[in-house]
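>>> I'll drop the sequence and a predicted model, then ask my questions.
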Amino acid sequence: MTQVPDFTLIPGETGDTLVFTGAMLVSTLGPLDRRLRTITTPIAHIDLAGITGIDTVGAWICCRISQETGATIVHADDAATRLIEALRQVDADSPMQAPSRLPVWLRVPDKVGEAVIGMAFGSVAVLSFVGQMILAAGGLLLHPARFRYRALVHQMELVGVNSLAIIGLMSFLVGIVIAQQGAEQLRQFGAEIYTVNLVGRISMRELGILMTAIMVAGRSGSAFAAEIGTMKLTEEVDAMRTIGVAPMEVLVLPRVMATVLMMPLLGVYAAVVAIIGGAFLSQFALGIPFFSFLLRIREVVPIHDVWVAVVKGPVFGLIVALAGCYQGMQVRDNSEEVGKRTTAAVVLAIFTVIVLDAFFAVFFTEINWG
């Protein structure tokens, strides 16, 4: 049985002698350390003749007392001497001072270089992830019985059906804002009737699908990252691989396919609700009857505006789902990573969607769908 450590103070002419007895081990030193910190008398010597064992923590306590009081350590055996000398050498080789910082004209390029290199490695990782997803999709085409249809339907419900209320409310209010602000500007030229054109085209062509993509990124993209990231932390993803289930087929593909399929529908739905919001405001603010507003929409909104939204939808859905699933699969080590990766998924998805929307605007103008 391990002997509990203890100490006694023997008075001397130049100072007390601190005599240790027992085993000075990490498992037994807690109460002793608290008592040692209450000593107020000067200590000249630390006597280790009575100890029955010592580890690094016990040696560190002796070194600390020696440094604080200037006491000399005496009667230490070979093991204690080696530990004490090793700790003293570490202290001598590691001065307690903060490292000097680079000057700002070097620090800024250094950070920019790190960011560029990080983007390069990140791009390679994203391409690798997309490649794995394509291989998984090819495997499912060869073996369709492995496809998780229930998971796809469940994700379609989460991404599409459950988001109808929030997207509808947002789109309705956006339509009201567009109609109100547009009417205020057009009234200066006596052209309030063109509020119908403004609301119809901007809702169907741009804001309907763009705002929907941003909402889905914040709602479903973040959920994808958090769910998969949590499964990575709890080692559920590793367990799937152990039993022969491919995480790409079970976790990633159903979410990506559900988002790609539901985004065009949600985009058209958002545009329609935004037009209804504009018609609602126009009836009270502009005197345009509600149904007359809706009938005029058929005249002023060309059919290719609807196709623009339908074409953008799957692309935006693919970007949102890929960002969420990729960031979730990159979670490592601790729960803090889940929050960071979830934030990164939302930011990456929204940024990429806005950049692609600008590209689509130029592209459709060039093919005379402007």
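That came through fine. Numbers count the residues shown, from 1 in each chain.

>>> hey, let's count contacts and neighbours off CA atoms from now on
Noted.

>>> For Thr212, which non-adjacent residue is closest in space?
Gly267 (5.8 Å; Cα to Cα, 6 or more residues apart in numbering).

>>> how many other residues sit next to the one you found?
30 (other Cα atoms under 10 Å).

>>> Near Phe121, how many other residues are there?
Applying the criterion other Cα under 10 Å, we find 12 residues in the vicinity of Phe121.

>>> same thing with Trp369?
Counted by other Cα under 10 Å, the residues lying close to Trp369 total 15.

>>> Could you list the buried residues of stretch 60-79?
Of all the residues in stretch 60-79, those buried under the rule 16 or more other Cα atoms under 10 Å are Trp60, Ile61, Cys62, Cys63, Ile65, Ser66, Ala71, Thr72, Ile73, Ala76.

>>> take a look at this one as well, against the first:
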Amino acid sequence: MTIHAAQDVARASLEKDGDSTRLSVAGRWTIHNSETMESLLAGMERLPAGRLHVDLSQLTGLDTAGAWLLHRYRGDLEFRGVRVEFDGLRPTYATLLEEVERLHPPPWKPEHHPWSLFGMFERTGRQVVEVGGDVRSVLHIVGSLVSVLTNVIRRPRCLRLPSVATQFDRVCIGAVPIVMLMSFLIGAIIAQQGGFYLRQFGAEVYVVDLSGVLVLREIGVILTAIMVAGRSGSAFTAEIGSMKMREEIDALHVIGLSVTEVLVLPRLLALIIAMPILTFLSNLAALFGAGLISWIYLDIAPRVFIQLMKAAVTPETLMVGIVKAPFMALIVGLVACVEGMKVSGSSESLGTHTTLSVVKAIFMVIVVDGLFAIFFSSIGI
């Protein structure tokens, strides 16, 4: 069987001799004849398992496209059990075919990691190195912030107030509804669950003390920080990461602008200002939810709830949660900006670092809250 291409540019003939088959390839197998070459190979009849000799001695031209087609054709036949051998190939063409075969991606195989003690030590060591790199990156941004703040104090005009106002609108004002709604629900749940168990001992009135102290000292600020990390921290990472992908960060360096001054400082200032406000509003919403449930579920009138709340909490109780808020904001902002700067040039990297930003920020918020709890307990507050 012989198949002729238009203008006799590329040719291929298939001859059978017992169990052996011979395929003669001739003409110019280049990108200009790619459609013809595809039709030539597609028109070949299906060969049974055996041996196929491909005669390439009559080739007058071969480029990467032709070499790839021949390589793919051989791979398809060998997958079906046909042994393929190339004969009469010029040294230059043989080099091209070898290069195409070398660069062909290997089939994907799932990695199997059998458990071993040394493997566990290795993974632990790698994680420790990654943590050290994160700490170094955070310290780098902190040092850069100190330098930028020193410059801002000397020249206040360097502070980009419109950027700070824009970020404050997004971080604080835009987050008020969701923060207050979640806090209201959490406060209501605390009051309901506390009243349910305290009622068994006839001490349901102490649900006011429970709600007031727990919300003002811990729940309000932690809940606000977690929601800010998931909402604003992820947004910071995605914004800076997308700018890194589009090489806008490099453009800022080229034109002589400080990335910390333009991108990091306005976001951190807006977050530090917004967190105490959001924490205070979160406290109000949570206490309102606790008071509403106490009235409906425990028959504690609002007037009585307020009187008991005044006796249970002090100004120091409120300030414990408010004092934590700026530190939580600083942690969330630093982690978000560091992860944004680590984004590489792919969307997968952007998604990975956005997820890591939220996870690391929430983890650090809880750790810092525990340290604050130890500190305030040690000084008797």
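Looks like it came in fine. Nothing here was measured: the structure is a model prediction, and the numbers come from that model.

>>> Could you get me the TM-score between them?
TM-score for the superposed chains, counting by TM-score structural alignment, normalised by the length of structure 1: 0.87, backed by 363 aligned residues with a Cα RMSD of 3.0 Å.

>>> closest to Pro302 of structure 1 among the buried residues of stretch 60-79 of structure 1?
Among the buried residues of stretch 60-79 of structure 1, Trp60 lies closest to Pro302 of structure 1 (Cα to Cα), at 80.8 Å.

>>> if I pick the closest one, what's in contact with it?
The neighbours of Trp60 of structure 1, taking Cα atoms under 8 Å, 6 or more residues apart in numbering as the test, are Ile84, Leu87.

>>> Quick check: which element contains it?
helix 56-69 (DSSP states H and E).

>>> right, and the helix or strand after that helix?
Counting by DSSP H and E, the next helix or strand C-terminal to helix 56-69 of structure 1 is strand 72-74.

>>> What is the helix or strand just after that following strand packed up against?
Using DSSP H and E, the helix or strand that follows strand 72-74 of structure 1 in sequence is helix 78-93. In terms of contacts (3 or more Cα pairs under 8 Å, 6 or more residues apart in numbering; DSSP states H and E), helix 78-93 of structure 1 is packed against helix 56-69.

>>> what about Val124 of structure 1, how many residues close to it?
Neighbour count of Val124 of structure 1, defined by other Cα under 10 Å: 12.

>>> Mind telling me what it corresponds to in structure 2?
Alignment note: Val124 of structure 1 maps to Arg136 in structure 2; criterion TM-score structural alignment.

>>> Secondary structure element for that match, which one?
Under the criterion of DSSP H and E, Arg136 of structure 2 resides in helix 117-154.

>>> Same question for Ala44 of structure 1.
Using DSSP H and E, Ala44 of structure 1 falls in strand 43-54.

>>> Could you tell me the angle between that strand and helix 78-93?
When axes from the mean of the first three to the mean of the last three Cα atoms, to 10 degrees is applied, the directions of strand 43-54 of structure 1 and helix 78-93 differ by 120 degrees.

>>> count of residues packed around the aligned partner of Phe293 of structure 1 in structure 2?
Aligned counterpart of Phe293 of structure 1 in structure 2: Phe305 (TM-score structural alignment). When neighbours are defined as other Cα under 10 Å, Phe305 of structure 2 has 21 of them.

>>> Please tell me how far Phe305 of structure 2 sits from Ala203 of structure 2.
According to Cα to Cα, to the nearest Å, Phe305 of structure 2 stands 14 Å off from Ala203 of structure 2.

>>> repeat for His32 of structure 2
To Ala203 of structure 2, His32 of structure 2 is 89 Å away according to Cα to Cα.

>>> and Leu210 of structure 2, what is it in contact with?
Ala191, Gly194.

>>> Spell out which helix or strand contains the counterpart of it in structure 1, please.
Superposed on structure 1 with TM-score structural alignment, Leu210 of structure 2 falls opposite Leu198. For Leu198 of structure 1, the host element (DSSP H and E) is helix 195-202.

>>> quick one: buried residues of that helix?
By neighbour count with 16+ other Cα under 10 Å, helix 195-202 of structure 1 contains the buried residues Thr195, Val196, Asn197, Leu198, Val199, Gly200, Arg201, Ile202.

>>> That one vs structure 2, average offset?
Following the fit onto structure 2, the mean deviation recorded for helix 195-202 of structure 1 is 1.1 Å by mean Cα distance after the TM-score superposition for structure 1.

>>> Give the aligned range of the next helix or strand after that helix in structure 2.
Next helix or strand after helix 195-202 of structure 1 toward the C-terminus (DSSP H and E): helix 208-216. Mapping helix 208-216 of structure 1 onto structure 2 (TM-score structural alignment) gives residues 220-228.

>>> Quick one: neighbours of Gly260 of structure 1, just the number.
If you look again at residue 260 of structure 1, you'll see it is Val, not Gly. Here the number of neighbours of Val260 of structure 1 (other Cα under 10 Å) works out to 22.

>>> go on, the one 10 residues further on?
Other residues near Ala270 of structure 1 number 29, with proximity taken as other Cα under 10 Å.

>>> isn't it right next to Ser171, touching?
Yes. Using Cα atoms under 8 Å, Ala270 of structure 1 makes contact with Ser171 at a distance of 5.4 Å.

>>> Mutual contacts of the two, please.
Residues within reach of Ala270 of structure 1 and of Ser171 at once, by Cα under 8 Å, 6+ apart, are Gly208.
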